[in-house]
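Student: just coords:
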């Protein structure tokens, strides 16, 4: 059989998109420049130094001293799976706080690893109180409590103060999703008693997708070491990965060197700005967006107290076609915003101001474009920016 020769592809010519959806976000030019450097061997002494620097930088942005703090070769879902794969054994009770789409994903993954999964649920856009979490721990006595700190589907921020203390009282591990919070929302893993956390590279850190920061406390490491069964996911087994990221530097897989160059540069940019300044920048620009949305007659889905500065869910006005508006923004203004997921499909838009994209000029550009893209019934304000 002869396979026809493909038509010679034309040079890649990408449109100049401004990515203001739930992720990925645009990367800082310095990050892209770092990624364009020549690849070197994944056991090269210089690359091992880069790995060490990434671990130090990730500890800073997460505010943790956990020795096992690395970037997993894979997107944020790989980090999610890594947390569960390493500490969940068949029969372990896993209590998951479900308040959106990614809580359901945690349930799915924990079930696949044999966990006896129980759920606490809240309407999409709300969060759990400390008392509700305490009641859940008292009722279910789990080995692991899994919470989404920044629910990407709803734009809600789950408070974590006091949760780690409860988990120690009930002798369980605290696992959190920081995919949409790392780099843009205050996080204090050690002070809050967090045992396992994961994130991604393409949101608050301002790097392209492909890596998943991961960290594990000594309590979680002890549970891993005392497993009765082997970790069923070879690629994400921290017993193996810890020997690559630390001594004796044993080969595990061919690491995506260029992606880690980019992550190192993205984390360096946060150090240069200062972590608290970075958090404040995200908050200031989010408040500018919220004020502008109100001027356009648009309402946010999440109460102000629990609203994420990195991702805002905007209620679609009655009678407005959500997809038509987002499509117009993309086609006419090269601006991407996200639609709703799951229960919020067609009900909200998701607007991300993360990492390099959290800048006032982007907020102003989006508000001007929204004012033109919305039908008259969906835009009652008349403010100029």
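Tutor: Received the coordinates, thanks. The structure presented is a predicted model; accordingly, all values stated were derived computationally and were not measured.
Student: going forward, measure contacts and count neighbours with C-alpha atoms only.
Tutor: Noted.
Student: Strands of the chain, start to end?
Tutor: Applying DSSP state E to the chain gives strands spanning 18-19, 68-73, 93-98, 116-121, 144-148, 150-151, 156-157, 173-177, 196-198, 211-216, 311-315, 335-336, 338-339, 348-352.
Student: Report the inter-axis angle for the second one versus strand 211-216.
Tutor: For strand 68-73 and strand 211-216, the angle between their directions (axes from the mean of the first three to the mean of the last three C-alpha atoms, to 10 degrees) works out to 150 degrees.
Student: Going by contacts, tell me the helices and strands next to strand 68-73.
Tutor: Packed against strand 68-73 by the contact rule (3 or more C-alpha pairs under 8 Å, 6 or more residues apart in numbering; DSSP states H and E) you find helix 45-62, strand 211-216.
Student: would you list the ones you listed in CSV and tack on mean neighbour count and distance to residue 288?
Tutor: Listed next are the helices and strands packed on strand 68-73 as CSV, based on neighbours: other C-alpha atoms under 10 Å; distance: least, C-alpha to C-alpha, whole Å:
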stretch, mean neighbour count, distance to residue 288
helix 45-62, 19, 24
strand 211-216, 26, 29
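Student: quick one: which of the ones you listed is nearest residue 78?
Tutor: Residue 78 lies closest to strand 211-216 among the helices and strands packed on strand 68-73, at 6.7 Å (C-alpha to C-alpha).
Student: neighbouring contacts of the closest one?
Tutor: 58, 66-79, 82-83, 195-201, 259-260 (C-alpha atoms under 8 Å, 6 or more residues apart in numbering).
Student: can you tell me which residues contact residue 301?
Tutor: 125, 154-155, 312-315, 348.
Student: could these go into a markdown table alongside neighbour count and distance to residue 235?
Tutor: Listed next are the contacts of residue 301 as a markdown table, based on neighbours: other C-alpha atoms under 10 Å; distance: C-alpha to C-alpha, whole Å:
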| residue | neighbour count | distance to residue 235 |
| --- | --- | --- |
| 125 | 21 | 34 |
| 154 | 31 | 31 |
| 155 | 30 | 31 |
| 312 | 27 | 34 |
| 313 | 28 | 35 |
| 314 | 22 | 38 |
| 315 | 19 | 40 |
| 348 | 24 | 36 |
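Student: dropping in the other structure now:
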């Protein structure tokens, strides 16, 4: 019989736009004893998690909970629960993940219209507002932070217009929540989806979501109980009118997270422990302090990249604080550089998609991975890898430029 070695993954410095390194305190939380999903201790943990998700999304929404599955499960849960066949859905696209929203909406039978912006740019909000006024869609679905291009779309004006015109606004904030401001109530966002594996520094496997009474009204309109079937606690007979998924049906999931405790599925116990601890750490640090930390390390990384002699991709005015896109120098095999960083230095950065594949590297400074040690380690390793690839970088300049940023911040050497 074949034998297998002990599992021992190599230690990595993960500087991608997700997943990222996980805080050891989160990993510790995942090792705690399993509780039954209706044990009062466990339902208390669920309630605490809901409270913290509200703070994370800066909302007073009643509904704020997690969907079991990676961040895409949250996106699918929201869209499939809201979109009825024939609904008019507008998707402004400025990167890869806008196309994902289109695909999911198509599967729901939506009547879809799109508007596209060149990758590396975002929309002037007035462009989107004008299109909304022209088309009067039922739903607008948009990405807040596009990790494929490192750009972040302003949402406040779009949210205001949607509210005035009674249009539901659904936002993919998977890459931004926990790393920069996502003001659900202030920006009048109707439903927002987050992810655990990015700025929250929790393993992939849950998707925090929140939605308001406007969205809930549409979800509940689709909920029904088949006539003649037994107690809904048996699950039998519960379905959403036209909702394709049972597992991702928000009308049932919200009953699971409510005092009703509908036995919809078995909760992912250890992942919920991880999410609760990750959220606790976010709130312990403080949202504003956490946002400032992401900006500080972004500034150090950008200063180092530029000092090295490399250039950045995309419009700097709409750059995501937690993703930096670097143009690969002409004639350089970007995958060879990435492989050297991984195998010689234990650092992982990302390539990109579509028309940008092979043209840019994407470097993430997210959550627990967003720290001074990682930034300086990456800059030194990238300089060495580029020298090995015969790229004429400014030797030693990158780390010094980053240290200057840190020195200005601290106003003294540590």
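Tutor: Sure thing, it's come through. If you're wondering where the values come from, they're calculated on a predicted model, not measured in any experiment.
Student: Got a TM-score for the pair?
Tutor: The TM-score (TM-score structural alignment, normalised by the length of structure 1) is 0.96; 380 aligned residues with a C-alpha RMSD of 1.2 Å.
Student: about what we covered before: need the helices and strands packed on strand 68-73 of structure 1 in JSON lines (columns: distance to residue 19 of structure 1).
Tutor: What follows is those, written out as JSON lines (distance: least, C-alpha to C-alpha, whole Å):
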{"stretch": "helix 45-62", "distance to residue 19 of structure 1": "23"}
{"stretch": "strand 211-216", "distance to residue 19 of structure 1": "19"}
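Student: So which of those is nearest residue 108 of structure 1?
Tutor: Nearest of these (C-alpha to C-alpha): strand 211-216, 19.0 Å.
Student: Of the strands of structure 1, give the one that comes closest to residue 41 of structure 1.
Tutor: strand 68-73 (15.2 Å).
Student: tell me the average deviation of the closest one from structure 2 after fitting.
Tutor: Strand 68-73 of structure 1, aligned to structure 2 and superposed, deviates on average by 0.6 Å (mean C-alpha distance after the TM-score superposition for structure 1).
Student: Need the counterpart of residue 91 of structure 2 in structure 1.
Tutor: Counting by TM-score structural alignment, residue 91 of structure 2 lines up with residue 96 in structure 1.
Student: Likewise for residue 124 of structure 2?
Tutor: Checking TM-score structural alignment: residue 124 of structure 2 goes with residue 129.
Student: one step back: I'd like to know which of the helices and strands packed on strand 68-73 of structure 1 is closest to residue 251 of structure 1.
Tutor: So among these, helix 45-62 is nearest, using C-alpha to C-alpha, at 11.4 Å.
Student: That closest one: average distance to aligned residues in structure 2?
Tutor: Relative to the matching residues in structure 2, helix 45-62 of structure 1 has an average distance of 0.7 Å after the fit, by mean C-alpha distance after the TM-score superposition for structure 1.
Student: now that helix: which residue numbers in structure 2?
Tutor: Helix 45-62 of structure 1 maps onto residues 40-57 of structure 2, going by TM-score structural alignment.
Student: And the most centrally placed residue in structure 1, how close does it get to residue 79 of structure 1?
Tutor: By C-alpha atoms, centre = their mean, structure 1 has its centre lying nearest to residue 179, at 1.3 Å. According to C-alpha to C-alpha, to the nearest Å, residue 179 of structure 1 stands 9 Å off from residue 79 of structure 1.
Student: residues shared between the contacts of those two?
Tutor: Shared contacts of residue 179 of structure 1 and residue 79, defined by C-alpha under 8 Å, 6+ apart, comprise 198-200.
Student: ok, back up a step: who's in contact with the residue nearest to the centre of structure 1?
Tutor: Here residue 179 of structure 1 is in contact with 76, 150, 152, 198-200, 203 (criterion: C-alpha under 8 Å, 6+ apart).
Student: cutoff 10 Å now
Tutor: For residue 179 of structure 1, the contacting residues are 23, 75-77, 79-80, 148-152, 197-205, 212-213, by C-alpha atoms under 10 Å, 6 or more residues apart in numbering.
Student: Regarding structure 1, what is its longest helix?
Tutor: The single longest helix within structure 1, with elements called by DSSP state H, is helix 275-295.
Student: Show me what that one is packed against.
Tutor: On a contact count with 3 or more C-alpha pairs under 10 Å, 6 or more residues apart in numbering; DSSP states H and E, helix 275-295 of structure 1 meets helix 45-62, helix 257-273, strand 311-315, strand 348-352, helix 360-373.
Student: can you list the ones you listed in a markdown table and add distance to residue 27 of structure 1?
Tutor: Shown next, in a markdown table, are these (distance: least, C-alpha to C-alpha, whole Å):
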| stretch | distance to residue 27 of structure 1 |
| --- | --- |
| helix 45-62 | 18 |
| helix 257-273 | 8 |
| strand 311-315 | 17 |
| strand 348-352 | 13 |
| helix 360-373 | 14 |
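Student: Could you find the closest non-adjacent residue to whichever residue in structure 1 pairs up with residue 342 of structure 2?
Tutor: Aligned counterpart of residue 342 of structure 2 in structure 1: residue 330 (TM-score structural alignment). Nearest residue to residue 330 of structure 1, sequence neighbours excluded (C-alpha to C-alpha, 6 or more residues apart in numbering): residue 336, at 5.4 Å.
Student: just to revisit the earlier point, of all the strands of structure 1, which one is nearest residue 246 of structure 1?
Tutor: Once the strands of structure 1 are compared by C-alpha to C-alpha, strand 68-73 is nearest, at 8.5 Å.
Student: so can I have TSV of the contacts of residue 301 of structure 1 showing distance to residue 139 of structure 1?
Tutor: Formatted as TSV, the contacts of residue 301 of structure 1 follow (distance: C-alpha to C-alpha, whole Å):
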residue	distance to residue 139 of structure 1
125	24
154	27
155	28
312	33
313	33
314	35
315	35
348	34
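Student: Count residues in the vicinity of residue 221 of structure 1, would you?
Tutor: 18 (other C-alpha atoms under 10 Å).
Student: And the counterpart of it in structure 2, how far from residue 34 of structure 2?
Tutor: In structure 2, residue 221 of structure 1 lines up with residue 216, judged by TM-score structural alignment. Going from residue 216 of structure 2 to residue 34 of structure 2 by C-alpha to C-alpha gives 32 Å.
Student: before we move on, what about residue 304 of structure 2?
Tutor: From residue 304 of structure 2 to residue 34 of structure 2 the distance is 45 Å (C-alpha to C-alpha).
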